[in-house]
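Peer 1: below are the sequence and a predicted model for it; my questions follow.
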Amino acid sequence: MNFLLLIGFLVLISTWWVDGGMGAFTDLMVDLTLVKSAISKGAVCLDGTPPGYHIQRGHGSGANNWLVDLEGGGWCNDKWSCMYRTTTALGSSKHMDKIFFPAILSNRSEENPDFYNWNRVRVRYCDGASFAGEGYYKESGLYFRGRRIWSAVMEELMGLGMSSAQQALLSGCSAGGVASVLHCDNFKALFRPQTKVKCLVDAGLFLDYVDVSGQRGLRSLFDGVVTFQGVAQNLPERCTSRMNASLCFFPENLLNGIKTPMFLLNTAYDTWQIENSLAPVSAVKDGPWKFCRLNYTKCDSSQIEFLQGFRKRMTTVAESFYQSKATNGLFINSCFTHGQSVLPGTWHGKNYPSITNKGIAQSVGDWYFNRSKVKLIDCPYPCDTTCHNYVS
């Protein structure tokens, strides 16, 4: 598989054209902190460099509350794809720098009304296996230490005051969303019983779905990640005891066993999954899906019908998840995009995506603070006129 596809949908840090351009966000730049003590623990990026995170401290009513966001950015499943990542910030802290804190990480109350004054942390993603790998590839000097990175960063944050948190939220987008699923109960276990702890999964509901050629490309990718990076030992035994470990990397097979309250934020027409799983280049070539996979307006009626089948499967999984625990929450809209908590134009603001006039930030806040139960599933495309659709 082309290694560029493995990178997936990167968190769009550099695309702040929304609401006035990059100049409007200069106060959201946050410095990188390296966890240098992690090296002695073997908690390192793919190339052996220390992991890192970015933090803005809370104040006022949020001074003792913590939001920890796990960065996304695809996966690597073999020597070449993992070696490529070592030349980027997705595999080496040598390439990391300060970043923007927008949307759910913003320090602006008008953009992030419920979490703006919390301690907000972005944990950088440099292991390529959703913070879950364990191993070493001697031939190329690749370190698969995602689980150790998770532990080392959490230990440092606990020492910075997170151990006494009154409220905490673990979030993640895309591959970071998968990590949020995998580590949700681990995160809860860090805190005192009286601490309110919940988890948010954005664009992390990757489905084991048959593609347009009848193959299961995402299953093959995940099998490579789990096998090559030694992920199986860090997957829940309640899942691996009854099915192949690779299938236990799919959130759909883990959700109903998670004890900590969780919120699923996803689009029913996830563009990363359409482009890389449902209609990957390997299955499409120059066939009828060549243009549809990149631009939903180019899809014919039969292709839309196929995508509606994918939506039905996603909403079925989401319904089961919601029904499994009264404290869970749900926002599944009908937009063609991927990742909605990390962009200011979709998280909160003017003309943001909504379901029954309720936007994403409000929905997450209502769920977290128990202001109301949130179970929102959009009607099928093309009914939603509030979407911020993505076209490649």
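Peer 2: Received it, and whenever you're ready, just let me know what you need.
Peer 1: can we go C-alpha only for contacts and neighbour counts from here?
Peer 2: OK.
Peer 1: excluding its backbone neighbours, what's nearest the residue nearest the centre of the chain?
Peer 2: Nearest to the mean C-alpha position of the chain, by Cα atoms, centre = their mean, lies C173 at 2.0 Å. Once flanking residues are discounted, C173 sits nearest to D202: 4.6 Å by Cα to Cα, 6 or more residues apart in numbering.
Peer 1: tell me how many other residues crowd the one you found.
Peer 2: By the criterion of other Cα atoms under 10 Å, D202 has 27 neighbours.
Peer 1: how close does it get to N266?
Peer 2: Applying Cα to Cα, to the nearest Å, the value for D202 to N266 is 6 Å.
Peer 1: kindly report the same for V225.
Peer 2: In this view, V225 and N266 are 23 Å apart by Cα to Cα.
Peer 1: just want to know which of those two has more residues nearby.
Peer 2: Counted by other Cα under 10 Å, V225 and N266 do not tie: N266 has more neighbours, with 30 against 25.
Peer 1: ok, the residue nearest to C173 touching L170?
Peer 2: No. Checked against Cα atoms under 8 Å, the pair D202 and L170 is beyond contact range at 10.9 Å.
Peer 1: centre of the chain to stretch 224-231, how far?
Peer 2: Mean C-alpha position of stretch 224-231 versus that of the full chain (Cα atoms, centre = their mean, to the nearest Å) differs by 19 Å.
Peer 1: oh, that last question was meant for stretch 226-233, not what I typed.
Peer 2: How far stretch 226-233 lies from its chain's middle: 19 Å, per Cα atoms, centre = their mean.
Peer 1: buried residues in it?
Peer 2: 226-232 (16 or more other Cα atoms under 10 Å).
Peer 1: got CSV for the residues you listed, with secondary structure and distance to N186 too?
Peer 2: CSV is the format used below for the buried residues of stretch 226-233 (DSSP: H, G, I helix; E, B strand; the rest coil; distance: Cα to Cα, whole Å):
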residue, secondary structure, distance to N186
V226, helix, 19
T227, helix, 22
F228, helix, 23
Q229, coil, 20
G230, coil, 19
V231, coil, 16
A232, helix, 16
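Peer 1: any idea which of those is closest to S81?
Peer 2: F228 (11.1 Å; Cα to Cα).
Peer 1: so the closest one makes contact with N77?
Peer 2: Yes. Here F228 reaches N77: they are 6.1 Å apart, a contact under Cα under 8 Å.
Peer 1: for the stretch 151-300 of the chain, which segments count as strands?
Peer 2: With DSSP state E, counting those that start in this stretch as the definition, the stretch 151-300 of the chain shows strands at residue ranges 167-173, 196-202, 262-270.
Peer 1: rebuild those as CSV, extending it with distance to Q323.
Peer 2: Output for the strands of the stretch 151-300 of the chain, formatted as CSV (distance: least, Cα to Cα, whole Å):
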stretch, distance to Q323
strand 167-173, 21
strand 196-202, 17
strand 262-270, 12
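Peer 1: put this beside the first:
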Amino acid sequence: MANLRLIELIWRSKWGRRDYTIAAIGFTMISFALIVSFDSSSSSRIKESESNSLIRINDDDDDLVDLTLLKNAQQKGAVCLDGSSPGYHFQRGFDSGSHNWLLHIEGGGWCNTIESCSARKLTALGSSNYMDRQVRFTGILSRKASENPDFFNWNKVKIRYCDGASLAGNPANELKVASTDSPKLFFRGQLIWEAIMDEFVALGLANAKQALLSGCSAGGLATLIHCDSFKEILPKESKVKCLSDAGFFLDEKDISGNNTMRSFYRDVVYLQVSFRLSSLMVLSKVCARIVSLGWNRLRQCVFPHEIIKNIKTPVFFVNSAYDFWQIQNVLAPHVSDYHNIWHKCRLNLKDCDSNQTQILHGKVSYSFESQGFNYKKHVPAKSPVKNIDRFAFCDFCHKTLAEAVADWYFDRRIVKEIDCAYPCNPTCHNMDFS
């Protein structure tokens, strides 16, 4: 059986010096998403024609899926940052998978200031005007049984991400922009989520027997935020789970002792998220509880380790302990590297000296342990999360990651695997930006 791997191309930007802005221009993160690498087989796939009839075509043709703009988006107010209609790519399931659904939320960072959101709306991460009209479904979205044996014939959706706040933005916060001289911005992530779910409920999601909501990076965070609400729209007898890929962002001080990520998340929440609204479900509960401890704690609302304390639906976390984006932007950001001694280490993990490697390992292991996962012992640590057995964690260096995800979803075995410290596993691959 061929090796299964998770790879997805995500766009991210660098932190700004003052407000640590992650803009939507030039995002350069490659995190691992479920992709399998083999020769293509001669199996068939299905494409929906303009007349809505199903036509079998050969696998040799490019497996491209058209962009569909959300119906009645303008009337519902469910629009991207620039006011354009959001979009998705949909491929119908067939045979035994016709009543099963897999939805994947695109990633791409966030915007935390009016300036960064204004820049973002001039890209595909803030406007459907710039989105590719077709995308190729690969990995966990692939229709090839040889590549994706467990989900190949399911109904599959890729939700495009264009609100800049992990589908949690709310129009009540647009007044903050209206009081400035800046062009109009629409914070409608929550409405986008609700409208897209309504559309797929009408297309058959309401009758799903099995469903998996997944997302990568900022999409992984969106998956956590909306996991329980996703389950609630499905039949009670449906098997529903959620997969967060590279979405477990660490609440950890950087090399200079700054809470870089906390400051950034605080700005995202303040600018776009109206946590008092009950429609935000889990996020609303998290933020309300945290703010009750003091407004200065608001920045912790959207950290995954806080969100999962309130999630009832089973979740699988796929995360690299040495995620290069988190090294570059959370643990050792350029803005905190005053003497530029971390430059080479940020560009290639192999170029970190022994002291830097030790520092990173210490921060990573402490963060995962303190936030609910034991990095050293291959078993979940004591955690504030209730019903920890509902959650699983796996480092994406693991050789059998895709099988692990499927084993977890279909309850074939208990999957709570955490890889050893870098560089002990030769199957791990680090990105080289030098």
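Peer 2: That came in fine, so what should we check first? The structure presented is a predicted model; accordingly, all values stated were derived computationally and were not measured.
Peer 1: please state their TM-score.
Peer 2: The TM-score (TM-score structural alignment, normalised by the length of structure 1) is 0.88; 366 aligned residues with a Cα RMSD of 2.3 Å.
Peer 1: returning to what we had before: quick one: what's aligned to the residue nearest to C173 of structure 1 in structure 2?
Peer 2: Using TM-score structural alignment, the equivalent of D202 of structure 1 in structure 2 is D245.
Peer 1: by residue count, tell me the biggest helix in structure 2.
Peer 2: When structure 2 is parsed with DSSP state H, its longest helix is helix 354-370.
Peer 1: where along the stretch 1-150 of structure 1 do the strands fall?
Peer 2: Along the stretch 1-150 of structure 1, counting by DSSP E, counting those that start in this stretch, strands occupy 29-30, 33-34, 52-56, 65-70, 99-100, 119-123, 135-137, 142-144.
Peer 1: adding distance to N333 of structure 1, write these out as JSON lines.
Peer 2: Converted to JSON lines, the strands of the stretch 1-150 of structure 1 look like this (distance: least, Cα to Cα, whole Å):
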{"stretch": "strand 29-30", "distance to N333 of structure 1": "30"}
{"stretch": "strand 33-34", "distance to N333 of structure 1": "35"}
{"stretch": "strand 52-56", "distance to N333 of structure 1": "30"}
{"stretch": "strand 65-70", "distance to N333 of structure 1": "22"}
{"stretch": "strand 99-100", "distance to N333 of structure 1": "26"}
{"stretch": "strand 119-123", "distance to N333 of structure 1": "25"}
{"stretch": "strand 135-137", "distance to N333 of structure 1": "38"}
{"stretch": "strand 142-144", "distance to N333 of structure 1": "35"}
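Peer 1: quick one: closest of those to I258 of structure 1.
Peer 2: strand 65-70 (17.9 Å).
Peer 1: so that closest one corresponds to what in structure 2?
Peer 2: Using TM-score structural alignment, the partner range for strand 65-70 of structure 1 is residues 100-105.
Peer 1: report the mean deviation for the matching stretch after fitting onto structure 1.
Peer 2: When structure 1 is overlaid, stretch 100-105 of structure 2 sits 0.4 Å from its aligned residues on average, using mean Cα distance after the TM-score superposition for structure 1.
Peer 1: you'd agree R276 of structure 2 is up against V286?
Peer 2: No. Counting by Cα under 8 Å, R276 of structure 2 stays clear of V286, with 10.2 Å between them.
Peer 1: find the nearest non-adjacent residue to G189 of structure 2, please.
Peer 2: Once flanking residues are discounted, G189 of structure 2 sits nearest to L167: 3.8 Å by Cα to Cα, 6+ apart.
Peer 1: in contact with the one you found, which residues?
Peer 2: Each residue near L167 of structure 2 by Cα atoms under 8 Å, 6 or more residues apart in numbering is listed here: 161, 188-190, 192-193, 222.
Peer 1: the residues you listed: which two are farthest apart?
Peer 2: Spanning the widest gap among the contacts of L167 of structure 2 are R188 and A222, at 13.5 Å by Cα to Cα.
Peer 1: identify the contacts common to those two.
Peer 2: 167-168.
Peer 1: which parts of structure 1 are helices?
Peer 2: Ranges of helices in structure 1, per DSSP H, are 3-7, 79-85, 146-159, 175-189, 217-228, 237-240, 271-273, 281-284, 289-292, 301-324, 344-347, 360-368.
Peer 1: V201 of structure 1 versus the alignment partner in structure 1 of V268 of structure 2, what's the distance?
Peer 2: The alignment partner of V268 of structure 2 in structure 1, by TM-score structural alignment, is V225. Taking Cα to Cα as the measure, V225 of structure 1 falls 20 Å from V201 of structure 1.
Peer 1: next up, the contacts around the aligned residue in structure 2 for L307 of structure 1.
Peer 2: Correspondence of L307 of structure 1 to structure 2, assessed by TM-score structural alignment: L360. Applying Cα under 8 Å, 6+ apart to L360 of structure 2 gives the contacts 322, 327, 331.
Peer 1: among the strands of the stretch 151-300 of structure 1, which comes closest to G42 of structure 1?
Peer 2: strand 167-173 (23.5 Å).
Peer 1: mean deviation of the closest one from structure 2?
Peer 2: Once fitted to structure 2, strand 167-173 of structure 1 is off its aligned match by 0.3 Å on average (mean Cα distance after the TM-score superposition for structure 1).
Peer 1: give the aligned range of that strand in structure 2.
Peer 2: With TM-score structural alignment applied, strand 167-173 of structure 1 matches the range 210-216 in structure 2.
Peer 1: contacts for the matching stretch?
Peer 2: 8, 31, 33, 99-107, 220-223, 227, 230, 238-247.
Peer 1: also stretch 192-199 of structure 1?
Peer 2: For stretch 192-199 of structure 1, contacts defined as Cα under 8 Å, 6+ apart pick out 163-171, 180-181, 184, 187-188, 260-263, 368.
Peer 1: change it to 6 Å
Peer 2: The list of residues contacting stretch 192-199 of structure 1 from outside it, by Cα atoms under 6 Å, 6 or more residues apart in numbering, reads 166-171, 188, 261-262.
Peer 1: ditto for stretch 1-17 of structure 1
Peer 2: With Cα under 6 Å, 6+ apart, stretch 1-17 of structure 1 has contacts from 22, 73-76, 81.
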